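[1] turn this into a structure:
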Amino acid sequence: MNRNFWIIALISFINALSFTILIPVLYQYGRQFQLNDFQTSLLFAIYAISQFFATPIIGKLSDCFGRKPLLILSLAGTVVANLMAGTAASAAVLFFARFLDGITGGNASVAQAVISDVTTPETRAKAFGINGAAFGMGFILGPAISLLAQKAALNTPLGKSFGASFLVSGAIAAIALFLTIFFLPETLKTKAEKAQNIFDLGLEKLVTGLLMPKIGILLIINFLTGLTFNIFTFAFQPYFLKVLNQNSDGLALMFLLFGVLAVIMQTAGISQMTKHLQLAQILFLGLLIRSLSFVLMPIWKDIYYFIAVCVLFSLLNSVVQPMISALLSLNARPEEQGTVLGINASYLSISNGFGPVIAGLLVNQEHPESYGYPLYLAGICTFLVLGLAFVKRKDYAVKVVR
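    Okay, the predicted model is just below:
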C-alpha cells in the first residue's frame, strides 16, 4: 500500500469517527425534541434519502473533475451540518441539518474511489478491508468520545443535551477537511468526459446502473443488505434501552464492542480469509451469520445472552460491506470507479432511509416487546438476500489470483 492510500485511510478513519459519534445519540436526541418513534425514524430517513440523490452526482463529478475537490465539498457540508444540529433550538432545524449533511455527504464513496485509484486489483479487497477497519476504529472511539462529550456538556450551557456530540462530530470532520486540503494529492489519472449540459448529473445512472453487466446485481444485493441492516440498526437502540432496561452509557459500550471486533476482523480476519476463500464466499458467510444473529437476538431477553449474540454478529457482519465494495470495484472499468461506487453508496443510502421507517412502523412504544419484531424481520429478509446472492453468484463473482 502506498502513501496516498494511508492518507485516505486516515481521512476515512477521522470521517468515520465523526459519523460514529452520532450513532449512539441520534435516536435519543430526537426524543429530546419530543419526537415519537416514527418521527425519529424520519430523522434517520431524511439524511439517507437526500444522500441517495446527491451521492451519484458527487461520484460522477469526481470522475470528471477529480476526487479532491468533491471530497472537500462533502466534508465541508458535514462540518456545517453538524454544527447546526448541535445548536438546534427546534426539531425543524435538526431535520434541516440532517438534510444538509445528507445532500453533501458523498465523502465515503469518493474515498472508496480514491482507494480504487491507488490500488491494484490484487490488493483491492485487502484495501477495502483496511478502509472498513478504519470505520470500525471509528466505532471504537466514536461512542466513547460521544459519551465524554455528553458528560462534559453537563457543566456548560448545553447541559444534559445530546447536541454536544454533534458539535464534537463537526470539529472532528473539520480535521478530516484540513487533511484533505493540505495532504491528499489528486489521485484521478484519467478524467471522464465532462457533461454536455448542466442537467447531465448522473442521476440516470441510478436506473441504468441496474442494467450494467455484473454491476446491477451487486447494486441490488447492496440495497437489500443495507435495507435489512438498517431495520436492525433503528430497532437496536430502543430494544437495548427499553426491553433490556439498559442506559445510554451501556449503549455506548455496546458500540465500542462492535468496533473492536470489526477492526479485528477487517484487518487480520479479511486478510486471512482471502487466502482461502473467494470474495463471494466470504460475502455468503457474512450474510449467513448476520441473518442468524438478527433472529437470535430477541429470543431471550437477557443482557448477557444479548451480548454473546452481538459478539458473533460483530465478527462476521463486518465483512459484508467490504466484499460488496471490492466486487463492485473489480467489475467496474477504471474510468467508472467513482460513478459506480457513488451509485452503490446511493443505494446504500436509500436503504438507510427505508429501513428505519419500516422498523418505526413495526414498533409501538406502549408495547416494548414490539421492539423485537424488526429484529426477526431483518433476520428472515437477510437470509432471503443470501439466497439471491448465492443463486446469482455467476453474474458477479470474481476469481482473484493470489
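[2] contacts, neighbours, all on C-alpha from now
    Noted.
[3] who are the neighbours in contact with the closest residue in space to residue 192 that isn't next to it in sequence?
    Leaving out its chain neighbours, the residue that sits closest to residue 192 by C-alpha to C-alpha, 6 or more residues apart in numbering is residue 64, at 4.8 Å. Counting by C-alpha atoms under 8 Å, 6 or more residues apart in numbering, residue 64 touches 191-194.
[4] show me what counts as buried in stretch 60-79.
    If you call a residue buried by 16 or more other C-alpha atoms under 10 Å, then stretch 60-79 has these buried ones: 60-68, 70-79.
[5] contact partners for the residue nearest to residue 128 when sequence neighbours are not counted?
    Counting by C-alpha to C-alpha, 6+ apart, the nearest residue to residue 128 once its immediate chain neighbours are dropped is residue 322, at 5.4 Å. By C-alpha under 8 Å, 6+ apart, residue 322 lies in contact with 125, 128-129, 132.
[6] may I see these arranged in CSV, with secondary structure as well?
    Listed next are the contacts of residue 322 as CSV, based on DSSP: H, G, I helix; E, B strand; the rest coil:
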residue, secondary structure
125, helix
128, helix
129, helix
132, helix
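[7] can you name the two of those that sit furthest apart?
    The span of the contacts of residue 322, defined through C-alpha to C-alpha, is set by 125 and 132 at 10.3 Å.
[8] the two - which one has more neighbours?
    residue 132 (28 against 25; other C-alpha atoms under 10 Å).
[9] check contacts around residue 40.
    Residue 40 makes contact with 27, 30-31, according to C-alpha under 8 Å, 6+ apart.
[10] buried residues, the strand or helix carrying it. List them.
    Residue 40 belongs to helix 37-65 when elements are defined using DSSP states H and E. Of the residues in helix 37-65, 37-38, 40-65 count as buried by neighbour count, 16+ other C-alpha under 10 Å.
[11] after that helix, which helix or strand is next?
    helix 67-86.
[12] pretty sure residue 173 contacts residue 15?
    Yes. With contacts counted by C-alpha atoms under 8 Å, residue 173 reaches residue 15, the gap being 5.8 Å.
[13] helix, strand, or coil at residue 194?
    What three-state DSSP gives for residue 194 is coil.
[14] tell me how many other residues crowd it.
    14.
[15] what residues are up against it?
    By C-alpha under 8 Å, 6+ apart, residue 194 lies in contact with residue 64.
[16] what's the distance between it and residue 109?
    Remark: distance between residue 194 and residue 109 (C-alpha to C-alpha, to the nearest Å) = 19 Å.
[17] before we compare anything, build this one as well:
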Amino acid sequence: MKTSKSAAIGFIFVTLLIDVMGWGLIIPVMPDLISQLKGIPINEASAYGSWLLSAFAITQFVFAPMVGNLSDRFGRRPILLFSLLGFGIDYIVLALAPTYAWLFAGRIIAGITGASFTTASAYIADVSTPETRAKNFGLIGAAFGLGFVIGPALGGLLAGWGIRAPFYAAAVLCLVNCLYGYFILPESLSKENRRPFSWARANPFGALMFLKKYPAISGLAFCFFLFIWQRRRYKATGTILPCIVLIGTKKW
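    The predicted structure follows:
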C-alpha cells in the first residue's frame, strides 16, 4: 500500500510537471504562430494571444466546478486521465491549426479539461496522512516552479525544428503520461466516500457561494486571487502585500 501511494504521488507530480511544461513549451513560439496564421507583424500578435488566454480562462472558470463534481461522483482517476487526454488533443489541434480559429478551439478544449490541478490536489488529499499532507502538497509548488523553468527552455530549443515542434512535444508528453497513468494510477476515492453529482455545486457561482460557509477558505481564496492578479499585472512585483494585509486582519 505504501509503495502504491508513493507511485501515485510520483505520478501526480509528473502530471502537474508535464501540464506546466506544456504551457512553457509553447510560450516561445506562440507569437510566431499567431503572426503566421493572421499574416500580421509579430509585435501585433500579443493582442490575439490575449484572446486565446481569455478563452482558456473563461472556459476553465465555467467547467472547473463541473469537473470537480464529476471527480467526487466517479473518482479521481478517470478525471485525471481524461484531463491528460484533453490536453494532448489540445496540443495536437494547436500543432495542426491551419487558421487562428483553430487555436481558439484548442484553447477551449484545454479549458474544459484543465481541471487536472484541482483534481490532482484532491487526489493528494485522499492519499495523504496528517504527517505527509504538507510535504505532498509542497510537490504542487515544486512542479509549478520546475515546469516553468524547463518548459520555456525546452520550447526554445525545439523551436529550431520549426514553430510547431513544441506543440507536438507537449502533446506527446501528455499522451504518454495518460497511457502511463492508465496502467499504474490507482483510484484514491473509495465508493463509499463518493457523493452524487449536484448542479448546485457544479456551476461556478454555486462554487463561489460555497466559500461563504467557510471564512478561512474564502480568505485564502481571495489571497490567491490577489496574488495571481498582481503577478500578471506587475510581473511578480508587489505580490506579497495582499497576503500580509489579510493575515493582519486575523479574519482567517
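[18] overlay them and tell me the TM-score.
    Taking TM-score structural alignment, normalised by the length of structure 2 as the basis, the two superposed chains have a TM-score of 0.85; 240 aligned residues with a C-alpha RMSD of 2.2 Å.
[19] nearest to residue 395 of structure 1, of the contacts of residue 322 of structure 1?
    Nearest to residue 395 of structure 1 among the contacts of residue 322 of structure 1: residue 125, at 18.5 Å, using C-alpha to C-alpha.
[20] alignment lookup: that closest one to structure 2.
    Using TM-score structural alignment, the partner of residue 125 of structure 1 in structure 2 is residue 134.
[21] likewise for residue 47 of structure 1?
    Aligning on TM-score structural alignment places residue 47 of structure 1 opposite residue 56 in structure 2.
[22] same question, residue 254 of structure 1
    Under the alignment (TM-score structural alignment), residue 254 of structure 1 maps onto no residue.
[23] could you do residue 141 of structure 1 as well?
    By TM-score structural alignment, residue 141 of structure 1 lines up with residue 150.
[24] who are the contact partners of that match?
    Counting by C-alpha under 8 Å, 6+ apart, residue 150 of structure 2 touches 21, 24.
[25] measure it to residue 166 of structure 2 for me?
    Look at residue 150 of structure 2 and residue 166 of structure 2: by C-alpha to C-alpha, they are 13 Å apart.
[26] chain center to stretch 33-49 of structure 2, what's the gap?
    Distance, stretch centre to chain centre, for stretch 33-49 of structure 2: 25 Å (C-alpha atoms, centre = their mean, to the nearest Å).
[27] end to end on it, go ahead and measure it.
    With C-alpha to C-alpha as the measure, stretch 33-49 of structure 2 spans 10 Å from end to end.
[28] now do the buried residues in it.
    By 16+ other C-alpha under 10 Å, the buried positions in stretch 33-49 of structure 2 come out as 33-38, 45, 49.
[29] so which of the residues you listed sit within helices?
    Assigned to helices by DSSP state H, the following of the buried residues of stretch 33-49 of structure 2 qualify: 33-38, 45, 49.
[30] quick check, nearest of those to residue 225 of structure 2?
    Lowest distance from residue 225 of structure 2 to these (C-alpha to C-alpha) belongs to residue 49, with 21.8 Å.
[31] centre of the chain to stretch 329-346 of structure 1, how far?
    Taking mean C-alpha positions (C-alpha atoms, centre = their mean), stretch 329-346 of structure 1 and its chain are 17 Å apart.
[32] Provide the aligned range in structure 2 for that stretch.
    The aligned range for stretch 329-346 of structure 1 is empty, by TM-score structural alignment.
[33] for that stretch, which outside residues touch it?
    The contact list for stretch 329-346 of structure 1, computed with C-alpha under 8 Å, 6+ apart, reads 51-60, 62-63, 106, 108-110, 112-113, 116-117, 121, 124, 190-192, 202, 205-206, 209, 214-215, 219, 222, 325, 328, 396, 398.
[34] same thing but 6 Å
    52, 55-56, 59-60, 63, 109, 113, 219 (C-alpha atoms under 6 Å, 6 or more residues apart in numbering).
[35] end to end, how far does that stretch reach?
    The stretch stretch 329-346 of structure 1 measures 15 Å between its terminal residues, going by C-alpha to C-alpha.
[36] please apply the same query to stretch 225-241 of structure 2.
    End-to-end distance for stretch 225-241 of structure 2, by C-alpha to C-alpha: 13 Å.
[37] now stretch 164-179 of structure 2: buried residues?
    For stretch 164-179 of structure 2, the neighbour count (16+ other C-alpha under 10 Å) marks 164-175, 177-178 as buried.
[38] TSV for those, including secondary structure?
    What follows is these, written out as TSV (three-state DSSP):
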residue	secondary structure
164	coil
165	helix
166	helix
167	helix
168	helix
169	helix
170	helix
171	helix
172	helix
173	helix
174	helix
175	helix
177	helix
178	helix
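[39] which of these lies closest to residue 10 of structure 2?
    Closest approach to residue 10 of structure 2 among the buried residues of stretch 164-179 of structure 2 (C-alpha to C-alpha): residue 177, at 11.6 Å.
[40] tell me the secondary structure of the closest residue to the closest one other than its chain neighbours, please.
    In this structure, residue 177 of structure 2 finds its nearest non-sequential neighbour in residue 15, 6.9 Å apart by C-alpha to C-alpha, 6+ apart. Here residue 15 of structure 2 is helix, with the state taken from three-state DSSP.
[41] residue 15 of structure 2 matches what in structure 1?
    Match for residue 15 of structure 2 (TM-score structural alignment): residue 11.
[42] surely that match is in contact with residue 176?
    Yes. Counting by C-alpha atoms under 6 Å, residue 11 of structure 1 does reach residue 176; the two are 5.3 Å apart.
[43] which part of structure 1 lines up with stretch 76-93 of structure 2?
    Using TM-score structural alignment, stretch 76-93 of structure 2 corresponds to residues 67-84 of structure 1.
[44] how much does that stretch stray from structure 2?
    Stretch 67-84 of structure 1 differs from its equivalent in structure 2 by a mean of 0.8 Å after superposition (mean C-alpha distance after the TM-score superposition for structure 1).
[45] ok, back up a step: from the contacts of residue 64 of structure 1, which single one is nearest residue 392 of structure 1?
    Of all the contacts of residue 64 of structure 1, residue 192 has the smallest distance to residue 392 of structure 1: 30.4 Å, by C-alpha to C-alpha.
[46] brilliant, that's me finished.
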